[in-house]
Structures are given as C-alpha cells and as structure tokens.
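Undergrad: Below is the structure, and that's it, no one-letter string:
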C-alpha cells in the first residue's frame, strides 16, 4: 500500500497547511428490483486509497505547525451476518491496518467526526459541485462547526476544487501504473486477435463480442472498460454503435473498439478487419490511408511537443488522401490546407485523434495549458498515457465514389510518452494488412 500512501502525502503537501480534504467513493447503484450493478469504485478515491469497498470516504488533514499530515478512512463496520451474504468486509480496524491509514471510523460516524475535524481548519478541499448529496453534507458539517463559534471555533474560510489537484497527479503514470496498463492492453490485444481468428461470414456481431469478453475475463480483467463496439458493414460508420446485433457478411469490414479494465486501469483498442479474411482493393486503399495517418500521429509523440501536433499530423495525411482518392473535390480544394480551413475533411473524419487514458477510458487532465496566455495545447511529458486513433468513415453521398461507400475504419493504440518518444502498449493486436490477413487464414 506504500504507493497509495505516497500519493496521499503528495496531495496533502499541495494543500494549504492545516486544510482538510474529503473524497467519498462511488455509491452502489440499483440495476432493477433489489439487484445492483457490479460495483466499481470511484477512480479518484481508489487512486488515493486502493480501498475497494462502497460506503467509504477518505479524509486528509494537511500538516500544520509541526503536526504531521493525517489520512482518515470512513468505511462500513464489520458485520459477520452481512458477510455471509455479500462477502468479506474489512471494517475500520482491518482497513486501517491493511491499507495504512492513520485513523479509521465507521461511515455512520462521519457527520460527527467531520464537525470535529473541520474545527479551526483554514480551508476545505472537495469535489465542488460534482455531487449534490455531498454538497448538502458539506453544508451540514460547516453549519455544525459554525454552531461552536461562541466557543471560539472557526469554520474553513475557503473551499477549493480537490479534483483539479488530482487531475494533474493522475495525468502522469508511475511505473506501477504503466505495468498495469501494459497488462490490460496486452489482454485486450489478445482479445482482438481472438476475435479476428473466430470471425466467419454469417456470424452475428454479438458472437464476436462474446469472444472478446471471454478473453478479457479468462485473463483476470474485472470488467470491459466500456461497452464494446462490434460494428460490421455500414455500422462501422456509426462512431458509438454498440447494438452489436447485425449479421456479418462476406466482403464487409468489422470495426471493433473494445478494451478491458484491469485492477482499475483501462485499455482502449480499435481494429478493423475483413469478415472474409481478405481486404478488397477499396478497403485496403482506405485502410492503408488510415494506417499512414496513424504512423504520422505516432511520429508527433515527442516530449516537449504540443499534444495537438498528433491530431494535426493525422488530419494532414487523411485530408491529402481524401483529395487524392476523390472523396474531396480537387477542383474545389486545391490543397489540404484549403480543405482543412473549410473543415471539408469532417465529412469523413469528424473526431479527434486521441485522448488521455488511465483509470478512466477518457482519462482526466486538461488538454490545454491554462497557465499560459491563449491556453495553447499542453506539451507532452514522459509518463503521459494516451490513445492514437485516426479513422475514416464513408457514408453514401453524391460526388463520393461508390466503391468506398459504407466503409468505416479506425485504428487505435494505447501509448505511453517516454523520454525519447513513445511506447506502444497494445502491440498484441495485429495492425498491418498482411498480419491481419495471415492471422485470419489461421497461419
């Protein structure tokens, strides 16, 4: 638990001396009747605690006037009868010993304890405006502290957004996080390979999805990181398609966007491949265009370069290709700059080329440097984790060559920024045309 304790210490060191931070975990959510969805902790809470149980909250008190910082956990009490039904509970004493907190109390005591902890604290840090129930609870705590004013007790005079500090911490992944993300991406890459190998014309998309989910779980991943997209034929031109109920046809492509979550960390991989095992000429032409854009985006991942360079590099390659292939009218847009200036490329490429990746699929952290005038794109730093995912989506339309209709392609990998460039985490998923075709032949 030392890495979680170290994170708590780093956070406390950024707080005002003597200030208090409070961070609850996610609640259990009813699915229907008396059944809950599979429980998943709050990412911020887990990042600081490693504690997996619901009905929990972390409180940090920053060092002040020679007093060291303290970490306090509120959690469910031990309940042997409930453990028969629902499984093991640590309880306050067990959680304090196992997870390295300085103090631990029953969650039912949090209101009384917070009135004590906040007394004379100069500031309060929490997720401002994120949770109406927490906002109301905080108001109750402050009211209880102010009720002691005649005794000389003061309430915090300022409130700060705790998540802004945590976002910057979470943006850079340490060695343990990178190792977990590599394992998650490897499991997911193997799942994509399994899906390719299993696909045959006539299968339903949900049958292919089942191959992915099986590979995730049998390798220890706890959840899919998000609802898998298994989109065949024209469905691949729907960016967030997830009905996964169409029957595949020989001659179509399948676009799979799927990744597992392992020990709290997400993977996010997209591959596109032919149902029958061989790309047609138009499919291969567009696939290799997207692959070239993918390579250009990767080449832009260099420490010190702006994050936005990745998207601009991919967009340039894709737009030039659209002009060369007649997807965009060369007589109307003589150069790719002209096409980009009029956003003509967005007919076929309408999303960004990547996003931060970590405990959340679309992970936390600002994409712009808000400390600088004009808020330019922030510069890449070793330890950042991101996806690279250019694509092209050709829907039927006038003046669009019919041979490309209903072809949707995306290629997405998980990447860590390193001292000398980048490291791809998701290499277990075949990406090159010949690799894919060879695998699908069973070779």
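TA: Arrived safely. Every value quoted in this text rests on a predicted model; they were computed, and no experiment measured them.

Undergrad: okay, CA-based contacts and neighbour counts for the rest of this
TA: Fine.

Undergrad: Between its first and last residues, how far does stretch 83-95 reach?
TA: 15 Å (CA to CA, to the nearest Å).

Undergrad: correct me, but residue 103 touches residue 75?
TA: No: here residue 103 lies out of contact with residue 75, judged by CA atoms under 8 Å, at a distance of 11.1 Å.

Undergrad: Could you list every helix and strand that whichever helix in the chain runs longest packs against?
TA: Secondary structure assigned by DSSP state H gives helix 175-198 as the longest helix of the chain. Helix 175-198 is packed against helix 205-218, strand 253-258, strand 260-262, strand 265-266, strand 269-274, helix 433-440, with contacts defined by 3 or more CA pairs under 8 Å, 6 or more residues apart in numbering; DSSP states H and E.

Undergrad: and the residue lying closest to residue 49 once chain neighbours are set aside, what does it touch?
TA: Closest residue to residue 49 apart from its sequence neighbours, by CA to CA, 6 or more residues apart in numbering: residue 4 at 5.5 Å. Under the criterion of CA atoms under 8 Å, 6 or more residues apart in numbering, the contact list for residue 4 reads 47, 48, 49, 50.

Undergrad: excluding its backbone neighbours, what's nearest the first one?
TA: In this case it means residue 47. In space, and not counting its chain neighbours, residue 47 is closest to residue 4: 6.8 Å by CA to CA, 6+ apart.

Undergrad: Quick check: next helix or strand after the one helix or strand that neighbour maps to?
TA: Under the criterion of DSSP states H and E, residue 4 resides in helix 2-14. Next in sequence after helix 2-14, counting helices and strands by DSSP H and E, comes strand 20-24.

Undergrad: One more to weigh against that first structure:
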C-alpha cells in the first residue's frame, strides 16, 4: 500500500470535524485480525477497509480511537525482533506515533486495561455494533465497567452512533488520489480480461482461465483480486456468484468472467462475456446485443442528480423489450413489469457503489428516497441475461446462456467517466480478442 501520511491526516481531521458537528465523542475502529485457514496456516491478511482508510496501517490486531477534538490513539502490536524474523517488521508503538501520526500509542496487550479510561466521558461512542462479536463483547464489558463505577465519577458513553453516518459518507465520495487508484485498478483489470479472452479456448478449464487473470493482476502490481474471481463457462454463467472451478470450456458456449484487480486497497469490478469458439452464434449475439444496448444506455444516464433506482428501472424496461424480441417473454413490457416475470432472466440490481470494497459503503437512500448521484461517486453498471439450462419455455439456442457486461463509472461534474472503457465489449472487438 502506498502510505501518504498527509492524506490520512486530512481524512482524520474531516472525520473529527463531522463528529464534532454531530455532538462529538470518540470513534472506535478495530483493525482486522489474522484468521486461521487450517491448522496453523492463516488466510492472506487484508486490513479492514475503515481502519485502512483512517490510519493507513496495514497490520493486524488493535484498533484506532478518533476523538472529535483531534486526539488520535492507536493500539498496535509491539516490536518483537524474534517474531519479526518470521512474520515481518512491525510499526510498533513508536512507529505508530512517528510514522502514522498517532498522538498516543499503546501495545495491543494493554487494550482491555486502557480502553475504559479512553472511553470515560466520551458522551457518544461511534462504534459499529453487531459487526464483530469479539468487539461487541469487549465494548459491552467496558460500558458495564464504567456504569458500575458511576458513583466514583466514571461516565459511560450516553449514546452509541454508527460510524457509517460520518465515515461511510466520507468514503462514498472519492478524492482524486482514490480515483487514481481506481483508474490503476481498472487498467490492470483490462489486461486481465484480455488474457482471459485469449486463454479461454475450447478444452481449457475454468481454473486455468482464473490463473491467467490473477497472474495479470499480480504482474501489473495489483495485490490480487478485489473479490472472488468468477469464471463461468457454459451453463455455469447463469449462476450469479459462481466461482471458477474445473468445468471445461466447450466449443459453441460462452464464458462469463467477473473479475477485478485490487490496487492500493481500491478494487475494479468488471464483467465481460466472450464466445469460447471465438465467434458468437446468431442467438448468442442477439442476446449479447440486448444486454450491451441496455448497458451503454444506462452508462449514458449516469450524471449528477440521477439516481441508481431510476437507472435500474430504465434498464429493466430495455431488457424486457429485448426479452420479448428474443422470445423469452410474451405480452407487453408493462405486463411483464407488473407480474415481474422478467426476474426469471434478470434478478439483480443494475448498480452498486464501488471503492475500497467491491460492494462499497454509503447509504443508497436519504430520508426514504433514492439518493441523487454527485461528482466523486463511483458506481457499477452491470445488466445481464441468464437463461436457465432447463428452461423449456426459452428458445433452445438460448438455454444455458448467461451474459453480463459491467463497467465502473465515475460521476463527474459534467456527467460521467467510464473508468473501465478500455476493456473491449463491442461484440466484434470481443471476437477479435479471442485469438483462436
């Protein structure tokens, strides 16, 4: 991770100011913990996004405490020369202050001992209750301890507030450094999708295509996939969150790839569908063009003041029109909207926020109404069609065909910028990329 002390300090100042405007208090942000995969082997560590956004510290265990008055406390693993031989260098208590800007820092082993005093008199505790059971229990103990000592002058926080009200609203609108990271993630992702199209020939296995994709991620400087890579060949493409397995890629079928590289904690999220033989069949191309037309028009609608709900509703209408033309549905658009029969072939939303998390943070509704887009937001646009392989009512040539086309779109003052436009999606260009 590229650590910029001034960037993270500016974020903390903004968070403190927003907390102060809401009555002050202290925000408690736990770091991620290392988790065992099996026996004594851990899963690859990935820092909690909120903690990374605020601190820039990419180490497990401990927490950050942000006060509305600007005080900033870190609990970190202490320096330990013997352990650092095995698992790498640590910032330690001194590094937490000198390099990461903490006004106070303590070893993580002192957390339970010191936390009551650090929360005493806070007024408001900004903490994400229900997210992590271990921390829920720890915070509960601290509150009970402070309440039990009220006659001695201890003052437990009087109210709890969700950090999302401040922190996630800040994360929702991306700064220029964040957009740069997303552009880089998009650039890496484009190369990975091209590698998938080249490698995805008849006889290859899904996991082999996945390997080509994730090799491209790492070769270009990404930290790996930002989420589980989807390589879905043939009927597997009709399973929305399918994970690459060992199914063979077969001539005459399509392969759906949903994959995004993570770079500097920010992830791309791109879906492309390509013909395994190198050429779409007539029926596959017709379905593909229905999805592409809906996707291109949806991207055109991304601009300040638009809402994701309105974009989704317009996209659904276009897809229904296409389903009627393809023979998947009968009747009128309004009839199929009313009975929701279109959901047999298109059952997910068109968009979601994108950033440090693939399904990024931020409220989708304000005061019960769909939230208007503003410059700096990044959204996905990802319509699809999925025809079950056993759907006897569908044209035979479309059974088992799944298509999704997805791009990452930045809302700008003038309208939008498609961050992932360099990944081919025109059907002729896609076929040209499938070198056979």
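TA: It's in. Worth saying up front: this structure is predicted, and the values here are computed from it rather than measured.

Undergrad: mind listing which of the contacts of residue 4 of structure 1 are in helices?
TA: Reading helices off these with DSSP H, I get 47, 48, 49.

Undergrad: What's the last one aligned with over in structure 2?
TA: For residue 49 of structure 1, the aligned position in structure 2 is residue 55, judged by TM-score structural alignment.

Undergrad: related to what we said a few turns ago, quick check: the gap between the residue nearest to residue 49 of structure 1 and residue 101 of structure 1.
TA: Note on residue 4 of structure 1: its distance to residue 101 of structure 1, by CA to CA, is 10 Å.

Undergrad: Repeat that for residue 390 of structure 1.
TA: 44 Å.

Undergrad: Please identify which of these two sits among more neighbours.
TA: Set residue 390 of structure 1 next to residue 101 and count neighbours by other CA atoms under 10 Å: residue 390 wins out with 31 against 23.

Undergrad: That one maps to what in structure 2?
TA: Match for residue 390 of structure 1 (TM-score structural alignment): residue 383.

Undergrad: still on that earlier bit, list only buried entries from the contacts of residue 4 of structure 1.
TA: 47, 48, 49, 50 (16 or more other CA atoms under 10 Å).

Undergrad: so what corresponds to residue 26 of structure 1 in structure 2?
TA: In structure 2, residue 26 of structure 1 lands on residue 32 (TM-score structural alignment).

Undergrad: what do you get for residue 223 of structure 1?
TA: Under TM-score structural alignment, residue 223 of structure 1 pairs with residue 224 in structure 2.

Undergrad: And for residue 38 of structure 1?
TA: In structure 2, residue 38 of structure 1 lands on residue 44 (TM-score structural alignment).

Undergrad: what's the neighbour count on that match?
TA: Residue crowding around residue 44 of structure 2 was assessed by other CA under 10 Å; the count is 9.

Undergrad: any idea whether it is helix, strand or coil?
TA: When classified by DSSP: H, G, I helix; E, B strand; the rest coil, residue 44 of structure 2 comes out as coil.

Undergrad: So residue 39 of structure 1 sits against residue 28, correct?
TA: Yes: counting by CA under 8 Å, residue 39 of structure 1 does reach residue 28; the two are 6.1 Å apart.

Undergrad: what residues are shared contacts of those two?
TA: residue 54.

Undergrad: three-state assignment of residue 136 of structure 2?
TA: Per three-state DSSP, the local secondary structure of residue 136 of structure 2 is helix.

Undergrad: again with residue 73 of structure 2
TA: State at residue 73 of structure 2, reduced to three classes by three-state DSSP: strand.

Undergrad: My understanding was that it contacts residue 55; is that so?
TA: No: Residue 73 of structure 2 is beyond contact range of residue 55, at 10.3 Å (criterion: CA under 8 Å).

Undergrad: Give me the common contacts of these two.
TA: What both residue 73 of structure 2 and residue 55 touch, as defined by CA under 8 Å, 6+ apart, is the set residue 64.

Undergrad: quick one: which of the buried ones among the contacts of residue 4 of structure 1 is nearest residue 244 of structure 1?
TA: Residue 244 of structure 1 lies nearest to residue 47 out of these, by CA to CA, at 32.9 Å.

Undergrad: I'd like the distance between that closest one and residue 383 of structure 1.
TA: To residue 383 of structure 1, residue 47 of structure 1 is 16 Å away according to CA to CA.

Undergrad: With residue 291 of structure 1 instead?
TA: For residue 291 of structure 1, the distance to residue 383 of structure 1 - CA to CA - is 25 Å.

Undergrad: ok so, going back, which residues lie in contact with the match of residue 223 of structure 1 in this structure?
TA: Shown in contact with residue 224 of structure 2 (CA under 8 Å, 6+ apart): 214, 217, 218, 261, 262, 263.

Undergrad: Now distance to residue 412 of structure 2 and neighbour count too, for the residues you listed, in CSV please.
TA: Below are those laid out as CSV (distance: CA to CA, whole Å; neighbours: other CA atoms under 10 Å):
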residue, distance to residue 412 of structure 2, neighbour count
214, 30, 23
217, 27, 27
218, 30, 17
261, 23, 33
262, 22, 30
263, 22, 29
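
Undergrad: so which of these hold up in structure 1?
TA: Shared with structure 1 under both residues aligned by TM-score structural alignment, their matches' CA atoms under 8 Å, the contacts from these are 217, 218, 261, 262, 263.

Undergrad: all strands of the stretch 1-150 of structure 2, in order?
TA: For the stretch 1-150 of structure 2, the strands defined by DSSP state E, counting those that start in this stretch cover 26-30, 36-38, 41-42, 63-67, 72-76, 104-107, 124-126.

Undergrad: so which of the ones you listed gets nearest residue 14 of structure 2?
TA: Nearest to residue 14 of structure 2, of those and by CA to CA, is strand 63-67 at 11.0 Å.

Undergrad: what's the closest of the ones in helices among the contacts of residue 4 of structure 1 to residue 228 of structure 1?
TA: Looking across those and measuring by CA to CA, the closest to residue 228 of structure 1 is residue 47, at 24.8 Å.

Undergrad: Burial check on residue 419 of structure 2, number of neighbours?
TA: When neighbours are defined as other CA under 10 Å, residue 419 of structure 2 has 20 of them.

Undergrad: Hmm, it is touching residue 408, no?
TA: Yes: if you go by CA under 8 Å, residue 419 of structure 2 and residue 408 touch, sitting 5.6 Å apart.

Undergrad: Please work out which residues of structure 1 line up with stretch 354-363 of structure 2.
TA: The aligned range for stretch 354-363 of structure 2 is 357-366, by TM-score structural alignment.
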